[in-house]
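Undergrad: Give me a 3D structure for the following:
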Amino acid sequence: MVRIILRGCNGRMGQEITKLCKSDGETEIIAGVDLSNRFENSYPVYDSFFKIKEKGDVIIDFSSPNGLKEMLDYSANSGTPVILCSTGLSEEDLGLVKKAAENVPILRSANMSLGINTMIKLIKEAAKVLSEGGFDIEIVEKHHNQKLDAPSGTALLLADSMNEVLGGEYDYVYDRTDVREKRGEKEFGIAAVRGGSIVGDHEVIFAGLDEVIEIKHVAYSRAIFAKGAITAAKFLQGKGPGLYTMQDVIV
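TA: Modelled structure (predicted):
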């Protein structure tokens, strides 16, 4: 049984993980950390990591970057691995994460979906082949009308993954309205759509001469991200210190 400490337990993703763990059979949430007390949970909820009395096997973090240092300090002091699902981390935050990973295993991903991370493997291979054939690469992402950031962290993850295998030569273009010139050869166009209750829709378009390849992922509920986080928590058991990603999980 994997004993989980859940940061952000009273948020939407925290409640999804809580629900899935009840039926999983291999995981158990033994404590939560959240400033909100709007839900009643079957486990104790604390407003600080250093008030936790229980001993967990892993921390799953689906909260904001606020409080990141406290969580990493607790992780280092207790030797507890971390599944880091928070987005919007600053360069300073990333430095703290990298430093902490020298002592404990930390798995960080902008998107915990097993489907998205399989998609990343596919587009990296496609980008290596098709960029040589003169294909242009565009990314279109769609989300609900309450999402604050654009483009999404996942869209940037897709772009970064392809740029990594292409030698970092590509620029990102987010808006063409003020640019009166032809599309560059070494660029990713990234477009964001916001509307309704769209959970998450990401499409990578490889547009060549007389042919187009589209690789697309559609999320129909937030449960897929919770499922990925639980899978990652199981994966991290017994791993040594270091920085891991979901790509390590799906190998």
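Undergrad: from here on, contacts and neighbour counts on C-alpha atoms
TA: Fine.
Undergrad: residues of stretch 126-133 that come out buried?
TA: Neighbour counts over stretch 126-133 (16 or more other CA atoms under 10 Å) mark 127, 130-131 as buried.
Undergrad: Centre of the chain to that stretch, how far?
TA: Centroid separation for stretch 126-133 versus its chain: 25 Å, with CA atoms, centre = their mean, to the nearest Å.
Undergrad: Show me the helices in the protein, by range?
TA: Counting by DSSP state H, the chain forms helices over residues 12-24, 68-78, 91-100, 114-130, 153-165, 223-235, 246-249, given from the N-terminal end onward.
Undergrad: Just say which of these is most tucked in.
TA: The highest average neighbour count among the helices of the chain, using mean count of other CA atoms under 10 Å, belongs to helix 223-235 at a mean of 20.
Undergrad: before we move on, back to that, put together JSON lines for the helices of the chain, with distance to residue 60 on each row.
TA: Formatted as JSON lines, those follow (distance: least, CA to CA, whole Å):
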{"stretch": "helix 12-24", "distance to residue 60": "9"}
{"stretch": "helix 68-78", "distance to residue 60": "10"}
{"stretch": "helix 91-100", "distance to residue 60": "14"}
{"stretch": "helix 114-130", "distance to residue 60": "16"}
{"stretch": "helix 153-165", "distance to residue 60": "18"}
{"stretch": "helix 223-235", "distance to residue 60": "7"}
{"stretch": "helix 246-249", "distance to residue 60": "14"}
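Undergrad: Second input sequence below; structure requested for side-by-side comparison:
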Amino acid sequence: MRTDEQPIRLSLIAPHGKMGHAIRAAVDEDPRFAIDQDHADMLVDFSSPAALPSSLDRAIRAAVPILVGTTGLDDLASRRIEEAAESVAVLRAANTSVGVALLSDLVERAARVLGAGWDIEVVDIHHRRKADAPSGTALVLGEAAARGRDAMLEAEVGRSGTGLARKEGAIGFAALRGGTAAGDHDVLFLGPEERLVLSHRAESRMIFARGALAAARFLHGKPAGLYTMRDVIAAA
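TA: Coordinates of the predicted model:
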């Protein structure tokens, strides 16, 4: 039986991916964790949408928590995550950066204070190989803004054409792709004669890896349920 002094053993679903390598490097810096692919206390999945069903099934069979950092998930994947959360603790995070989690909280507060009279636009910049747009993080920030307005997210994505009119209450999204950018996110609040811009810049994947370890510390020992990075920073 584990004691509190023993490291939390993580099994990486995609150990040879970019995030897999980053998490291994973060674990090497932190003696509270260890990588154990065969006897894990927790699964960490930063793989692909296609791999998610297998990852969730494995977590349920082993009765261990799972951190899902995969982005580009559809409604079916979301339902599968919700179903898995009835059996084990699941933390879903489109972005595991603690800074982004705090940004999301600030965006929600700003939207609540500024009200519907301010337009909101979300811009994300990522490397040329990123397969989904808007980014999962951009959508999380848009959802935070909508929560602040006590509304459902109504997105205007990738505007193009002529004679366009911005829909009242909509939140706009623009996605830029190129180079090796790890991830830049700006949330613009555009009001009468003034603008507020809340921003985050990712300089390395290590911020996501260290944030994943913070999420794993939070998730370890939690009962079945669905958690987010908002829960992680709230418990800090």
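Undergrad: TM-score them against each other, please.
TA: Once superposed, chain against chain, the TM-score is 0.92 (TM-score structural alignment, normalised by the length of the second structure); 228 aligned residues with a CA RMSD of 1.4 Å.
Undergrad: Tell me the residue in the second structure that is farthest from the middle.
TA: The outermost residue of the second structure relative to its centre, with distances by CA atoms, centre = their mean, is residue 163 at 34.9 Å.
Undergrad: give me every residue that touches it.
TA: With contact set as CA atoms under 8 Å, 6 or more residues apart in numbering, residue 163 of the second structure has no partners.
Undergrad: Same question for residue 87 of the first structure.
TA: 64-65, 110, 153.
Undergrad: corresponding residue for it in the second structure?
TA: For residue 87 of the first structure, the aligned position in the second structure is occupied by residue 71, per TM-score structural alignment.
Undergrad: and the aligned partner of residue 144 of the first structure in the second structure, how many neighbours?
TA: The equivalent of residue 144 of the first structure in the second structure is residue 127 (alignment by TM-score structural alignment). Summarising burial for residue 127 of the second structure: neighbours were counted as other CA atoms under 10 Å, giving 15.
Undergrad: show me the contacts for the most centrally placed residue in the second structure.
TA: Centroid-nearest residue in the second structure: residue 94, 2.1 Å away (criterion: CA atoms, centre = their mean). Applying CA under 8 Å, 6+ apart, we find residue 94 of the second structure in contact with 69-71, 136-137, 140.
Undergrad: Name all residues that make contact with the nearest residue to residue 204 of the second structure once chain neighbours are set aside.
TA: The spatially closest residue to residue 204 of the second structure, leaving aside those adjacent along the chain, is residue 182, at 6.2 Å (CA to CA, 6 or more residues apart in numbering). Residues near residue 182 of the second structure by CA under 8 Å, 6+ apart: 126-127, 202-205.
Undergrad: ok, of those residues, which one's closest to residue 24 of the second structure?
TA: Top of the list for closeness to residue 24 of the second structure, among the contacts of residue 182 of the second structure and by CA to CA, is residue 205 at 11.8 Å.
Undergrad: Tell me the counterpart of that closest one in the first structure.
TA: Residue 205 of the second structure is assigned residue 222 in the first structure as its aligned equivalent, the criterion being TM-score structural alignment.
Undergrad: isn't its match right up against residue 15?
TA: No. Using CA atoms under 8 Å, residue 222 of the first structure is not in contact with residue 15; the gap is 10.2 Å.
Undergrad: Would you mind finding the match for residue 165 of the second structure in the first structure?
TA: With TM-score structural alignment defining the correspondence, residue 165 of the second structure maps onto residue 182 in the first structure.
Undergrad: do the same with residue 146 of the second structure
TA: Under the pairing rule here (TM-score structural alignment), the equivalent of residue 146 of the second structure within the first structure is residue 163.
Undergrad: how about residue 155 of the first structure, what does it touch?
TA: For residue 155 of the first structure, the residues meeting the contact criterion (CA under 8 Å, 6+ apart) are 139-141, 190, 202.
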